[in-house]
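1. no sequence for this one, just the structure:
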């Protein structure tokens, strides 16, 4: 993984002031180098039974290298989406990858793969095979993960 130049979303402070997202220089020999701040992406949720889309929410990442916090901001979160949890952040050439820790047993682990340019991304679910290695499988629903 390469050092992180930008998080691909505008810091919330930039949204308020109307400023563009800053370019963040990489730190030498690190997996991630991000300045302190809070970043947000749109996040769609759906009714499990009917498939009807709920009003849009967002996901937020805040913190600094070595200490990130992830949270969903939703109108009616279920217990697996309530509150903030620690998260790891890494990057490749095109994406910022956020992996929040599992909130409680049974919630599952999700990985947010967000394009650095803020134009979208996907959510992968961690799947443990009984006979094989752990894999990441994409969720079936489009979560509309665009920078706010």
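-> Here it is on my side, so go on. On a predicted model such as this, the values are computed, not experimentally measured, just so you know. Numbering: from 1, shown residues only.
2. from here on, contacts and neighbour counts on C-alpha atoms
-> OK.
3. quick one: residue 128 from residue 134, how far?
-> Per CA to CA, to the nearest Å, residue 128 is found 4 Å from residue 134.
4. in the helix or strand containing residue 58, what counts as buried?
-> Here residue 58 sits within strand 57-64, counting by DSSP states H and E. Judged by neighbour count (16 or more other CA atoms under 10 Å), strand 57-64 contains these buried residues: 57, 58, 59, 60, 61, 62, 63, 64.
5. could those residues go into JSON lines alongside distance to residue 86?
-> What follows is the buried residues of strand 57-64, written out as JSON lines (distance: CA to CA, whole Å):
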{"residue": "57", "distance to residue 86": "20"}
{"residue": "58", "distance to residue 86": "17"}
{"residue": "59", "distance to residue 86": "13"}
{"residue": "60", "distance to residue 86": "12"}
{"residue": "61", "distance to residue 86": "9"}
{"residue": "62", "distance to residue 86": "10"}
{"residue": "63", "distance to residue 86": "10"}
{"residue": "64", "distance to residue 86": "11"}
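6. What is the nearest of those residues to residue 72?
-> residue 59 (4.5 Å; CA to CA).
7. Might you report the residue contacts of the closest one?
-> Shown in contact with residue 59 (CA atoms under 8 Å, 6 or more residues apart in numbering): 40, 41, 42, 43, 70, 71, 72, 73.
8. Please compare the first structure with the one that follows:
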């Protein structure tokens, strides 16, 4: 092939590489945006969990207070056993709900960790692909410079 035939073909290949690099940059930006959104969602979930834990603690204290009040009243009146058992069942249900919420939070934390790991792997692969593409473009540019210099 002649030198003049190589130039347009090489130029077209370089343009294709440039387009590919631009696409990779756009994809990387989208992935970074998605990672930011996942971090924000995780932060909101963690804040919600902390709020629920605070609320559960307040409710637990309130229940214990009312149980003490109820017991003292019922002991003095002699009809308290049934009410005490009912209050204990309410407390057990609340404890079960609290445990269920903690399990859900734990599952969400595991899912977030899994998504982060996937994101890191994908980002690393994309970064590697981008670096290879940049190296290839530089090689092609050097070849073009060598050919144009000849």
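-> In hand now; what should we look at? All values reported here derive from a predicted model rather than from experimental measurement.
9. where does the TM-score land?
-> With the length set by TM-score structural alignment, normalised by the length of the first structure, the two chains reach a TM-score of 0.16; 45 aligned residues with a CA RMSD of 5.5 Å.
10. returning to what we had before: can you flag which of the contacts of residue 59 of the first structure belong to strands?
-> Among the contacts of residue 59 of the first structure, the ones falling in strands (DSSP state E) are 40, 41, 42, 43, 70, 71, 72, 73.
11. Between the contacts of residue 59 of the first structure, which sits nearest residue 88 of the first structure?
-> Out of the contacts of residue 59 of the first structure, the member with the shortest distance to residue 88 of the first structure (by CA to CA) is residue 70, at 9.1 Å.
12. Now do the contacts for the closest one.
-> 59, 60, 61, 62, 84, 85, 86, 87, 100.
13. Tell me the buried residues in stretch 115-124 of the second structure?
-> Residues of stretch 115-124 of the second structure classed as buried: 119, 123 (neighbour count, 16+ other CA under 10 Å).
14. Return the distance of it from the chain's centre.
-> 10 Å (CA atoms, centre = their mean, to the nearest Å).
15. which residues sit against that stretch?
-> Residues outside stretch 115-124 of the second structure that contact it (CA under 8 Å, 6+ apart): 28, 31, 35.
16. Closest to residue 138 of the second structure out of the residues you listed?
-> Residue 138 of the second structure lies nearest to residue 28 out of those, by CA to CA, at 20.5 Å.
17. And the host helix or strand of the closest one, how far out from the chain middle?
-> Residue 28 of the second structure is located in helix 3-77, with elements delineated by DSSP H and E. Mean-position distance between helix 3-77 of the second structure and its chain equals 4 Å (CA atoms, centre = their mean).
18. what's downstream of that helix, the next helix or strand?
-> Next helix or strand after helix 3-77 of the second structure toward the C-terminus (DSSP H and E): helix 81-149.
19. re earlier: redo the contacts of residue 59 of the first structure as CSV? Include distance to residue 114 of the first structure.
-> Below are the contacts of residue 59 of the first structure laid out as CSV (distance: CA to CA, whole Å):
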residue, distance to residue 114 of the first structure
40, 11
41, 9
42, 11
43, 12
70, 14
71, 15
72, 15
73, 17
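20. Name the member of those with the shortest distance to residue 122 of the first structure.
-> residue 43 (10.2 Å).
21. coming back round to it: out of the buried residues of strand 57-64 of the first structure, flag the one nearest to residue 112 of the first structure.
-> residue 59 (9.8 Å).
22. how about the nearest residue to the closest one, chain neighbours excluded?
-> Nearest in space to residue 59 of the first structure, with sequence neighbours left out and distances taken as CA to CA, 6 or more residues apart in numbering, is residue 72 at 4.5 Å.
23. Same question for residue 35 of the second structure.
-> For residue 35 of the second structure, the closest residue by CA to CA, 6+ apart turns out to be residue 119, at 7.2 Å.
24. so, if you compare the contacts of stretch 115-124 of the second structure, which one comes nearest to residue 129 of the second structure?
-> Once CA to CA is applied, the member of those that ends up nearest residue 129 of the second structure is residue 28, at 10.9 Å.
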